[in-house]
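S.K.: Need a 3D model of the sequence below.
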Amino acid sequence: MATYLFWCGNVTVDFVMLQGVRFLVFLTLPLTIVVLVSSSALTVWFDRFAYDLLNQYYASVDYRPKDVVLIDIDQESIDRFSGWPLNRGIHAEVIEGLSSAEASSITYNVAFIGEDVDNKLGDKRLVDAIKQSGRVILPLIAENGRELKPLNAAELPKAVMGHADLSLDEDEYLRRSYLYAGMGFPRWPSLALASLHVYAPVKADDFSGLRTPYLHVGFSKLWSRDYELLLPFGLVSFDQHVLRYPLWALLDGSVPKDKLRNKAVFVGISAPAIENKLKVLPQKSFFSTEIHAFLFSTLNRGYTLSPSLSVWAVTLGILATLCWGLFLAKLPVGWRLVGFCMALLLAGVPVWLLSLGYWLSMMPMLAGVISISCIFAVGRLSGLLLINKKAPD
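M.R.: As a prediction, the model looks like this:
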């Protein structure tokens, strides 16, 4: 009797081991698909599709910024004064007016490239206005492999520099920004982050973003970027509710000073004939100053959207595939229930991370779950066909 029980026990163990081996063999292909899909163009496409869809949904969120004021260099302002480019003495007058109104920071999104040889007094007045203000942020751009600083000066006293780079994806949509960038090494903060350094220095060091791997040999001699962020949701609502005035109204004294006091003021071009808008949504484009101001406001309120490393998406995909396979396998009900609950829990992880400000791709997980479902479906269909074939007529 004991020998018989021992033999039965061995048979049971061997059967469980055989089932486990078969289960692992079934999982080999889905897990391989998870890894391959994570680094494929399919994941890039899916992430862009999902991001654009969510961006349109959250575009209706009521976001009323209280920390930002926009001063638009619109076509009317350009026509009222000296035409484009405006006399730099006018820009100096704007900075002087904003400083006297006690604006906390003045982000002037105009690239003052080179000297104005026809009006050197305008250049001098602009430099003096920047120096006396002590809270002006100016854009730094790159062209032909070199950094172009404002007014062709190696250093502007009391001025803060920030890179104005807004890089588009291959489909010409703007979805991401970089907190740091620069020629050779990303040492310059973005215009939004540089503005936060002036507006609220305590908050400026508390940032996230996906680091750029550089294999421990330094960045290239070309334009380099670091601390990647996805453009947060809500830009449309921000643009609809942000307080803004035309430049001519500021110079005419029509803008109440109390509307500017303790605000982060962004001055930039809003004339389509001078600057092209950047496409963010299928039916909506924005000027660069509007985007920089929005990024500043999101940084100031502590909301960033950081992309995650692909290794975490692969890990999530593998775990979800294993759990879903456990649910589909011919196992006791308890094990299948555990697999289903775990798969459901893992499916909610990207949503939970999104609420915390992290973007985790769901494509590897979807690829794994779909592939293992197809494999089990084909296997069971083949088994049914084999049984029907062997059945007597």
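
S.K.: Every contact and neighbour count from this point should use C-alpha atoms.
M.R.: OK.

S.K.: Does anything pack onto the strand or helix carrying V338? Which helices or strands?
M.R.: Per DSSP states H and E, V338 falls inside helix 333-347. With contacts taken as 3 or more Cα pairs under 8 Å, 6 or more residues apart in numbering; DSSP states H and E, helix 333-347 sits against helix 310-328.

S.K.: which secondary structure elements does the helix it packs on contact?
M.R.: Using 3+ Cα pairs under 8 Å, 6+ apart: helix 310-328 touches helix 2-38, helix 333-347, helix 363-390.

S.K.: how big is the angle separating the shortest one from helix 310-328?
M.R.: Right, the one you point to is helix 333-347. Counting by axes from the mean of the first three to the mean of the last three Cα atoms, to 10 degrees, helix 333-347 lies at 150 degrees to helix 310-328.

S.K.: helix, strand or coil for E170?
M.R.: In three-state terms, and counting by DSSP: H, G, I helix; E, B strand; the rest coil, E170 is coil.

S.K.: ok, now F112?
M.R.: F112 ends up coil, using three-state DSSP.

S.K.: wait, what's in contact with it?
M.R.: Neighbouring residues of F112 by Cα atoms under 8 Å, 6 or more residues apart in numbering: K149, P150, L151.

S.K.: swap the cut-off to 6 Å and go again
M.R.: Shown in contact with F112 (Cα atoms under 6 Å, 6 or more residues apart in numbering): P150, L151.

S.K.: picking up where we left off before, any chance you could list what contacts the next helix or strand after the helix holding V338?
M.R.: For helix 333-347, the following helix or strand on the C-terminal side (DSSP H and E) is helix 349-355. Here helix 349-355 makes contact (Cα under 6 Å, 6+ apart) with L360.

S.K.: from the chain's centre, how far out does helix 349-355 sit?
M.R.: Distance, stretch centre to chain centre, for helix 349-355: 15 Å (Cα atoms, centre = their mean, to the nearest Å).

S.K.: Need the residues that contact the helix or strand just after it.
M.R.: Where DSSP H and E defines the elements, the next helix or strand beyond helix 349-355 is strand 358-359. For strand 358-359, the surrounding residues in contact (Cα under 6 Å, 6+ apart) are L305, S306, P307, S308.

S.K.: If you drop the residues flanking it in sequence, what lies closest to the third one?
M.R.: Yep, that's P307 we're talking about. W359 (4.7 Å; Cα to Cα, 6 or more residues apart in numbering).

S.K.: Can you give me the neighbour number for the one you found?
M.R.: The local packing count at W359 equals 22, with neighbours defined by other Cα atoms under 10 Å.

S.K.: this one next, for a side-by-side:
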Amino acid sequence: MKGIFKKQPAIFLGLMITAVFLVLNIVRIDFLDALELKFYDIRMGHREVPAGSEDIVIVDIDDSSIDKLGGWPWPRALITRCIETLHQAGPRLIGLNVIYSEPQESSGLKQLDLLMALIRQEQSRSGERILRAMTTARNELDNDSKLADALRTAGNVVLPVFLKESAVVADGRKETDPDIIAQSLDAAENETGQGAHSNEITLPIPPFFKAARGVGHVNLAYDVDGKVRRDALIYRYRDLYIPSFPLKIATLSMDISNSQIQAVPGETVRLSPDITIPLTQASEMLVSFRGAEGTFKRYSFFDVINNKIPSDIFRGKIVLISPSAAGIMNPLTTPVSGRMSTGEFTANAIWSILNKQFVRQPSWDRMAGFGMIAFIGLLTAFVLPRMRAVLSGLTFIGLVGLLLGSAFYLFVSEGLWMQITYPFLQLILGYIGVASLNFLVTESDKEKVEGESAETNRMLGLSFQSQGMLDMAFDKLRKVPVDDEMKAVLYNLALDYERKRQFNKAASVYEYIEGHDPEYRGVAERKSKLIQASETMVFGDNFLTGGTAGNDPLLSTGTGTRPTLGRYEIQKQLGKGAMGVVYLGMDPRINRTTAIKTFRFADDFEPEEAEKMKQKFFREAESAGTLSHPNIVTIYDAGDEQDLAYIAMEFLDGEDLQKYTKKKNLMPMRKVIDCVADIAEGLDYAHERGIVHRDIKPANVMILKSGVIKITDFGIARITASSQTQTGVVKGTPHYMSPEQISGKKVDGRSDIFSLGTMLFQMLTGELPFRGDSPAALMHQIMNVRQPDPRKANPRILKPLVAIIDKALEKDRSRRYQRAIHMAHHLRALGKKIDEVIARKKVSDQA
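M.R.: You can find the predicted model right below:
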């Protein structure tokens, strides 16, 4: 055995898995059987249901009826009233799924019986009159007699019985009540399939039993997962076979007598030459469900007895009276519903019989399982290991499709249940095992070849280096003999480590080169500088002291090497923001100048939160990267490296609008109109794509030297807001925030319109519309106080422009501009009128 495992491990593994599943198919495991039943339920949900007639109606003893008629059990007079009402409607058959095994207790009847007995002893005339009156009164109180009379009058009511399962069957036909014998079925002896058996039976009280058209047991058969999929058509009571409640109703509805039924326990129940019901070995019928809960028409018991349901509904139908109210009958879990009432389950079982919709589990199913396991075992042990990976995978997929498809087709179209869980799991485990072994063997051979081939390691190292996987590159390059060519390769690798600010690793590469050639290109000196640079780094803050770039953590390498972020070379620092630094970068692939904005989430967040914020950052950057508009800065790329996340964007040669909010630097009103209109158009473009800026202010809008307006920091504002919430520090004063933004409501594009209105007010007047001595006072102003008239600060502002500002700064966002493009249209129209007035004035002056 050990020799086989060493030489042919796939064969050994395939045979071992096969042996395990052969044993499992014998002993059976509840968990695996439950998986098979899950697949059974999926197939049951896809069976085609024939368009049968609506022959079955349910009278539901529901929660509503309990609330209106009182707690259960009800006085039997209510059931009598229901039977009488239904009888008048003319149903084909009534199934009353309530077992009345004891007479109804009545203290009044007991007292009347005592008094009547005393009067009979007296035997006087007056006593006889009193006795007749008391007899009449007793009959009025005897609800059991009334219900028995109603059952007898209807003549078509089927009642339930219940059997308690026993370990051993008693032999006692002669001791059994003849009425029960009359209700039983004749069945052929069959040792292979008997099903459940019982020595105890719970019957309706004799008056009800004798008045009923027939009886059937209501015992339920639960599977290992607690669901009900079967109906025990015949249940052995002593040496009799009692039909199930659904079977009794179905046969009586087809006028089939007990003598016509031929039953073979564990095999079939034959009702007629064209109706043969297949049974499991436990003498159960697999119910074919017509549909989920609510498929059959249901009417409340209360509505029926109060004549709120037209009698035509029940005429000629099978009517089932069954409880579903909480506390009376627990709902059943079935393949098609998690809360099916007992009445609906009974209706499905009857429907299956009447419409000959049967599911058959063949007796040879277990042997077929052994055959499939053996076949798959031979395939996984001897065939799949000899195939190439692609062909083996395709064969596996084909076998899975064949196994699932055939089982699905046979069940849905032919009603044949083939159990495939064991061979299916064997196929999956066998394929995974064989594929894993082949992979391990291949990888082992590959490593051996790599160890023997220096050229292969060199090529792999260069490939890893080109992809930025520097650690893997160094691991491969160290396996290559060091010659002059390899020294140059390793030196370039060390420079890449420097650019990535991984100084210790760069020093390790220089040290490796130094071990082979101490004089090579000053590697000893570079190593010393890098060790010194790494020792001066405060790792908790990612901060460098000294160096060539002051306190900038990215530029302070101390070795003269130009750092990189991703593929971008960092040229210099452009400025600092709330969450990071902005650098001038260069994309060497296409020689394009870019602005690189960096973010340090580790500074403000715990490690887990920092990772979540980084993921959120990339989602926002991805959204912003989809925007392509002349007035929105273009996002080229986003990435992260060590402790830095970054966005590469269009480099803007200009300045922000903050300068033009001061009174001494205000732009001409006509130019302000055009600038704000450009911003509004850019915002509307973003809003239409579901992106809200959230931080529109002069510092986030650039005016280029060419005069073009560019909105910056799309997608950044949400990240900044999260950072402020996390740290508990508000960075900056929220002069431009909308009322809904301050109150914490979900914001949309109208919030940006409010911010733009604030910005327009400031650029025209040099003042902010809302001010306060504290953030709280400022927020109160924004949310509750109307903005002042801008003409008080700048009387030259036109009245239509004031109207535009007022509409943009409405506290109620439903009264604000609903789209930024509407604000842009008003501004453009106003600008055009101003131009026309100026043009007419020039013409007038020239004249």
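
S.K.: Aligned counterpart of the residue nearest to P307 of the first structure in the second structure, please.
M.R.: In the second structure, W359 of the first structure lines up with W417, judged by TM-score structural alignment.

S.K.: and the gap between that match and A368 of the second structure?
M.R.: Using Cα to Cα, to the nearest Å, we find W417 of the second structure at a distance of 12 Å from A368 of the second structure.

S.K.: now swap in A507 of the second structure and tell me
M.R.: For A507 of the second structure relative to A368 of the second structure (Cα to Cα), the value is 67 Å.

S.K.: The two: who's more crowded?
M.R.: A507 (24 against 15).

S.K.: Which helix or which strand is home to that one?
M.R.: Secondary-structure assignment from DSSP H and E places A507 of the second structure in helix 503-516.

S.K.: corresponding residues in the first structure for that helix?
M.R.: Going by TM-score structural alignment: helix 503-516 of the second structure matches no residues.

S.K.: Now the element after that helix, going C-ward?
M.R.: helix 523-535.

S.K.: Next SSE downstream of that next one?
M.R.: Immediately after helix 523-535 of the second structure, counting by DSSP H and E, sits strand 537-538.

S.K.: In the first structure, which residues correspond to that following strand?
M.R.: Going by TM-score structural alignment, strand 537-538 of the second structure sits over no part of the first structure.

S.K.: hang on, A282 of the second structure in a helix?
M.R.: No. With three-state DSSP as the criterion, A282 of the second structure is assigned coil and is not in a helix.

S.K.: That one: neighbour count?
M.R.: By other Cα under 10 Å, the residues close to A282 of the second structure number 19.

S.K.: Kindly report the same for Y51 of the first structure.
M.R.: Neighbours of Y51 of the first structure (other Cα under 10 Å): 19.

S.K.: Any chance of TSV for the helices and strands packed on helix 310-328 of the first structure, columns distance to R187 of the first structure and mean neighbour count?
M.R.: Formatted as TSV, those follow (distance: least, Cα to Cα, whole Å; neighbours: other Cα atoms under 10 Å):
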stretch	distance to R187 of the first structure	mean neighbour count
helix 2-38	31	14
helix 333-347	38	16
helix 363-390	34	16
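
S.K.: Distance to A164 of the first structure for those - can I get that in JSON lines?
M.R.: Below are those laid out as JSON lines (distance: least, Cα to Cα, whole Å):
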{"stretch": "helix 2-38", "distance to A164 of the first structure": "31"}
{"stretch": "helix 333-347", "distance to A164 of the first structure": "37"}
{"stretch": "helix 363-390", "distance to A164 of the first structure": "32"}
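
S.K.: all helices for the stretch 101-250 of the first structure, in order.
M.R.: 120-133, 191-199, 201-204, 235-241, 247-251 (DSSP state H, counting those that start in this stretch).

S.K.: what's the most buried one of these?
M.R.: Comparing the helices of the stretch 101-250 of the first structure by mean neighbour count (mean count of other Cα atoms under 10 Å), helix 191-199 ranks first with a mean of 26.

S.K.: In the second structure, point out the residues matching that one.
M.R.: By TM-score structural alignment, helix 191-199 of the first structure lines up with residues 245-253 in the second structure.

S.K.: mean shift of the matching stretch relative to the first structure?
M.R.: Here stretch 245-253 of the second structure, set against the first structure after superposition, deviates by a mean of 1.2 Å using mean Cα distance after the TM-score superposition for the first structure.

S.K.: what's that stretch in contact with?
M.R.: Outside stretch 245-253 of the second structure, the residues touching it (Cα under 6 Å, 6+ apart) are G216, H217, V218, T346, I350.

S.K.: rewinding a little: Y299 of the second structure versus the match of W359 of the first structure, what's the distance?
M.R.: 35 Å.

S.K.: quick check, I321 of the second structure in a strand?
M.R.: Yes. Assessed with three-state DSSP, I321 of the second structure lies in a strand.

S.K.: now the counterpart of it in the first structure: how far from L384 of the first structure?
M.R.: Applying TM-score structural alignment, one finds that I321 of the second structure aligns to V267 in the first structure. Distance, V267 of the first structure to L384 of the first structure, by Cα to Cα: 71 Å.

S.K.: next one: L27 of the first structure
M.R.: 21 Å.

S.K.: and if you look at M17 of the first structure?
M.R.: Remark: distance between M17 of the first structure and L384 of the first structure (Cα to Cα) = 24 Å.

S.K.: how about the strands of the stretch 1-150 of the second structure, start to end?
M.R.: 56-61, 93-96 (DSSP state E, counting those that start in this stretch).

S.K.: okay, those, which one's buried deepest?
M.R.: Taking mean count of other Cα under 10 Å, strand 93-96 is the most buried of those, at a mean of 27.

S.K.: State the span of the first structure onto which that one is aligned.
M.R.: Mapping strand 93-96 of the second structure onto the first structure (TM-score structural alignment) gives residues 105-108.

S.K.: ok, so what distance separates G368 of the first structure from L322 of the first structure?
M.R.: Applying Cα to Cα, the value for G368 of the first structure to L322 of the first structure is 9 Å.

S.K.: Please name the nearest non-neighbouring residue to the aligned partner of S373 of the first structure in the second structure.
M.R.: Using TM-score structural alignment as the criterion, the counterpart of S373 of the first structure in the second structure is Y431. Sequence neighbours aside, T380 is the residue nearest to Y431 of the second structure in space, at 6.4 Å (criterion: Cα to Cα, 6+ apart).

S.K.: What's the local residue count around the one you found?
M.R.: 30.

S.K.: Sounds good, over and out.
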